[in-house]
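Asks: Structure of the sequence below:
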Amino acid sequence: MHRIVNTEQSTAWNGYEGSHWAAHQSRYDAVNSGFNDCLLTAAAIGVGDRVLDIGCGNGQSTRLAARLAAQGHATGVDLSEPMLARARATATAEGIANVAFVQGDAQVHLFPEGRFDVAVSRFGVMFFGDPVAAFRNIRRALRPGGRLAFVCLRGMDRSDLGQVLAALSEQPAHSGGAAAPAAPGAVSLADPVAIRQVLTEAGFEQTEPTAVEAVQLWGRDAVDAGEFLGGWGPVRHHLAQVDRVAAARARRALTEAMRAYEGPGGVRLRCAAWLVAATRA
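Replies: From the prediction side, this is the model:
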């Protein structure tokens, strides 16, 4: 039995949300892989390092870490069993043997103390119910002097996706309306002051939030991108709160909003994030 304290997130990631990400593994990797290089550079993974990937999802960042730690090991932890199953299958298909995937809530999971040299995360640390407790638990898993590197979202108004999602709030809905969607907690670490405060309280030092940007590929064209975004969990939940006419109108609005970012290479949106590096005190 895995101990879970973040029950709402666990329900989502073991339900529709996790299943959608697992079913569209390559598409979500295309959305987020632009941050891989800066994350792994900040992590400075050595050939013999033991790496912990927090909120590993479908496991792309874990597999990349395992390749860098060719004589070490990489462990990915996530709440979502559908995504972990996809991660394990992909690692097997790619012949990566020095990797493991564990289902668990990183806020309370009983990691072996001091086991890891470095912990990384690509957008997997924004959803903790208690961020200080979670980062303390991650700190405990690191050896003294161990490194932490992660990327987290800045404010939605900093990214093109925020402009696209704003198109939904402009659509009239049924009585009572519905606010524009946003993944709960997605921007919980948007403030660099809050990042430093949380990490310092959790026992990290030399915290260095750096503003970074990457281009996210959302689809072949506006129609394809709009349909894909319409299936993303927060948007799908939003559309379920309105009547059919309003939902159809909102889907059309998403597609039209995507047209501003459509080009020969597909629909590309600029995403703003923080790259954070820290050391276990």
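
Asks: Every contact and neighbour count from this point should use C-alpha atoms.
Replies: OK.

Asks: In terms of helices and strands, where is residue 162?
Replies: Here residue 162 sits within helix 160-169, counting by DSSP states H and E.

Asks: Which SSE is immediately downstream of that helix?
Replies: Next along the chain after helix 160-169, taking DSSP H and E as the criterion, comes helix 192-202.

Asks: Report the buried residues of that following helix.
Replies: 192, 195-196, 198-200, 202 (16 or more other Cα atoms under 10 Å).

Asks: can I assume residue 269 is in contact with residue 219?
Replies: No: counting by Cα atoms under 8 Å, residue 269 stays clear of residue 219, with 10.1 Å between them.

Asks: what sits up against the helix holding residue 162?
Replies: Residues outside helix 160-169 that contact it (Cα atoms under 8 Å, 6 or more residues apart in numbering): 156-157, 178-181, 250, 253-254, 257-258, 269-271.

Asks: Residues touching the helix or strand where residue 227 lies, excluding its own?
Replies: Per DSSP H and E: residue 227 is located in helix 222-231. Helix 222-231 is contacted from outside by 20, 218-219, 235-236, 251-252, 254-256, 258-259, 261-262, 267, using Cα under 8 Å, 6+ apart.

Asks: Most neighbours among the residues you listed, which one?
Replies: residue 258 (28 neighbours; other Cα atoms under 10 Å).

Asks: C-terminal to the strand or helix carrying it, what's the next element?
Replies: Using DSSP H and E, residue 258 maps to helix 244-258. Sequence-wise, the next helix or strand downstream of helix 244-258 (DSSP H and E) is strand 262-263.

Asks: Now do that following strand: distance to the chain's middle.
Replies: Put simply, strand 262-263 sits 25 Å off its chain's centre (Cα atoms, centre = their mean, to the nearest Å).

Asks: helices and strands around it, which ones?
Replies: Strand 262-263 is packed against no helix or strand, with contacts defined by 3 or more Cα pairs under 8 Å, 6 or more residues apart in numbering; DSSP states H and E.

Asks: Go again with 10 Å.
Replies: Where contact means 3 or more Cα pairs under 10 Å, 6 or more residues apart in numbering; DSSP states H and E, strand 262-263 is packed against helix 222-231.

Asks: And the strands in the stretch 1-150 of the chain?
Replies: 50-54, 73-78, 99-103, 116-122, 142-153 (DSSP state E, counting those that start in this stretch).

Asks: And the helix holding residue 162, what's buried?
Replies: Across helix 160-169, burial judged by 16+ other Cα under 10 Å covers 160-162, 164-169.

Asks: so which of the residues you listed comes closest to residue 187?
Replies: Taking Cα to Cα as the measure, residue 187 lies nearest residue 162 of the buried residues of helix 160-169, at 11.5 Å.

Asks: let's see this one next to it:
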Amino acid sequence: MDVVNTGQAEAWNGYEGEHWAGHHDRYDAVNNGFDAALLDAAAIGARDRVLDLGCGNGYVTRLAARRAPLGEAVGVDLSAPMLARARSLTEDEDVPNVAFEQGDVQVHPFPDAAFDAAVSRFGVMFFADPVAAFGNVRRALRDGGRLAFLAMTSPAETDLGAVFAAIAPQAESVTGHGGPLSLADPARVREILDAAGFRDVSCRTVHADQVWGRDAADAAEFLAGWGPVRHNLGDGAGLRAAITDAMRPFERDGAVRLRSTALLVRARR
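Replies: Down below sits the predicted model:
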């Protein structure tokens, strides 16, 4: 595997990747409220070949494959722990038209014009060189091929932002202005995709409930283990207690549900 994004490769093959692989069902519960909007935006047809960027544990890859029963879905990710989980889950769920590849999207040798659509659920915010990465994705798409991805937006105006505000001076001190929020600005997204050769770029905000746990204490235990929280705020009982208190107002219908937003981006080769 050729890697130029070495910092992210280390993270996703270390603690971060192990945590996501070990809690795949939890992360999917947080994020899968956005899945329908993403896959609808990609307009996947029955015979399409779909590329899932930063596929992680492969949940979206499998959803895409089910929308393309006569086609194929290929997931690519840096993380060996998550790809191992993705392959295991795909076998358990008996989804035959799925393949996974370990690679750095910036330099991975995708075949030219091989895919009808490329999708990503929060997997494209970490490129060291996003223009190179999206340029490589563009090369892998056929003429007229679709790109659709979700990027994290600032949590400041969301329920998660309210939780962060209760435990940290500013929400961005947890997530950082780069990394997860690197594609939060539609103007920057358009600039990057234009430079990478895409056209018909559009961005819109979408909303979904995120399920963080069965109750406040359970949600706090999970959130405290999330990489950005653990890295920026430490890992102590006091933090878990503070998160538990902040999560309690969001307990409803047997779970902790936080209203969240994401940026949904569409473009075309």
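
Asks: quick one on the thing from earlier: between the contacts of helix 160-169 of structure 1, identify the one with the most neighbours.
Replies: residue 258 (28 neighbours).

Asks: check contacts around the counterpart of residue 76 of structure 2 in structure 1.
Replies: With TM-score structural alignment as the criterion, the equivalent of residue 76 of structure 2 in structure 1 is residue 77. Residue 77 of structure 1 sits next to 52-57, 59, 62, 84, 100-106, 109, 124 when contact means Cα atoms under 10 Å, 6 or more residues apart in numbering.

Asks: Only the buried subset of the residues you listed, as a ChimeraX command please.
Replies: Buried members of those, defined by 16+ other Cα under 10 Å, are picked up in ChimeraX with:
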select :52,53,54,55,56,57,59,62,84,100,101,102,103,104,105,106,109,124
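
Asks: Just the terminal-to-terminal distance for stretch 120-136 of structure 2.
Replies: Distance between the two ends of stretch 120-136 of structure 2: 15 Å, counting by Cα to Cα, to the nearest Å.

Asks: Stretch 110-126 of structure 2 now?
Replies: One end of stretch 110-126 of structure 2 sits 19 Å from the other (Cα to Cα).

Asks: Does the helix or strand following the helix holding residue 227 of structure 1 pack against any helices or strands, and if so which?
Replies: Note on helix 222-231 of structure 1: by DSSP H and E, the next helix or strand toward the C-terminus is helix 233-240. In terms of contacts (3+ Cα pairs under 10 Å, 6+ apart), helix 233-240 of structure 1 is packed against helix 16-23, helix 160-169, helix 222-231, helix 244-258.

Asks: Output the contacting helices and strands for the last one.
Replies: When you say that, I think you mean helix 244-258 of structure 1. Identification of packing neighbours for helix 244-258 of structure 1 by 3+ Cα pairs under 10 Å, 6+ apart yields helix 160-169, helix 222-231, helix 233-240, strand 266-280.

Asks: what's the mean deviation for the first one versus structure 2?
Replies: Superposed on structure 2, helix 160-169 of structure 1 shows a mean distance to its aligned partners of 2.0 Å (mean Cα distance after the TM-score superposition for structure 1).

Asks: any idea how far that helix is from the chain center?
Replies: The chain centre lies 19 Å from the centre of helix 160-169 of structure 1; the measure is Cα atoms, centre = their mean.

Asks: and for stretch 4-18 of structure 2, what are the contacting residues?
Replies: For stretch 4-18 of structure 2, the external contacting residues (Cα under 10 Å, 6+ apart) are 3, 19-24, 56-57, 77-83, 85, 103-108, 126-129, 179, 225-228.

Asks: The same query, at a cut-off of 7 Å, please.
Replies: With contacts defined as Cα atoms under 7 Å, 6 or more residues apart in numbering, stretch 4-18 of structure 2 is touched by 78-82, 127-128, 227.

Asks: could those residues be laid out in JSON lines, adding neighbour count?
Replies: Output for the contacts of stretch 4-18 of structure 2, formatted as JSON lines (neighbours: other Cα atoms under 10 Å):
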{"residue": "78", "neighbour count": "27"}
{"residue": "79", "neighbour count": "28"}
{"residue": "80", "neighbour count": "21"}
{"residue": "81", "neighbour count": "21"}
{"residue": "82", "neighbour count": "26"}
{"residue": "127", "neighbour count": "19"}
{"residue": "128", "neighbour count": "15"}
{"residue": "227", "neighbour count": "19"}
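
Asks: tell me which of those is nearest to residue 134 of structure 2?
Replies: Comparing those against residue 134 of structure 2 with Cα to Cα places residue 127 closest, at 9.3 Å.

Asks: surely residue 155 of structure 1 meets residue 189?
Replies: No: the pair residue 155 of structure 1 and residue 189 fails to qualify as a contact (Cα atoms under 7 Å) at a distance of 8.8 Å.

Asks: Just want to know which of those two has more residues nearby.
Replies: Counted by other Cα under 10 Å, residue 155 of structure 1 and residue 189 do not tie: residue 189 has more neighbours, with 23 against 17.

Asks: Show me what that one aligns to in structure 2.
Replies: For residue 189 of structure 1, the residue aligned by TM-score structural alignment is residue 183.

Asks: for residue 206 of structure 1, same thing?
Replies: Counting by TM-score structural alignment, residue 206 of structure 1 lines up with residue 200 in structure 2.

Asks: My guess is residue 210 of structure 2 contacts residue 258. True?
Replies: Yes: Residue 210 of structure 2 lies in contact with residue 258 (Cα under 7 Å); the separation is 5.1 Å.

Asks: Give me the most central residue, structure 1.
Replies: Nearest to the mean C-alpha position of structure 1, by Cα atoms, centre = their mean, lies residue 123 at 2.9 Å.

Asks: For residue 6 of structure 1, see how far away the residue nearest to that one when sequence neighbours are not counted is.
Replies: The spatially closest residue to residue 123 of structure 1, leaving aside those adjacent along the chain, is residue 152, at 5.0 Å (Cα to Cα, 6 or more residues apart in numbering). Distance of residue 152 of structure 1 to residue 6 of structure 1, computed by Cα to Cα: 19 Å.
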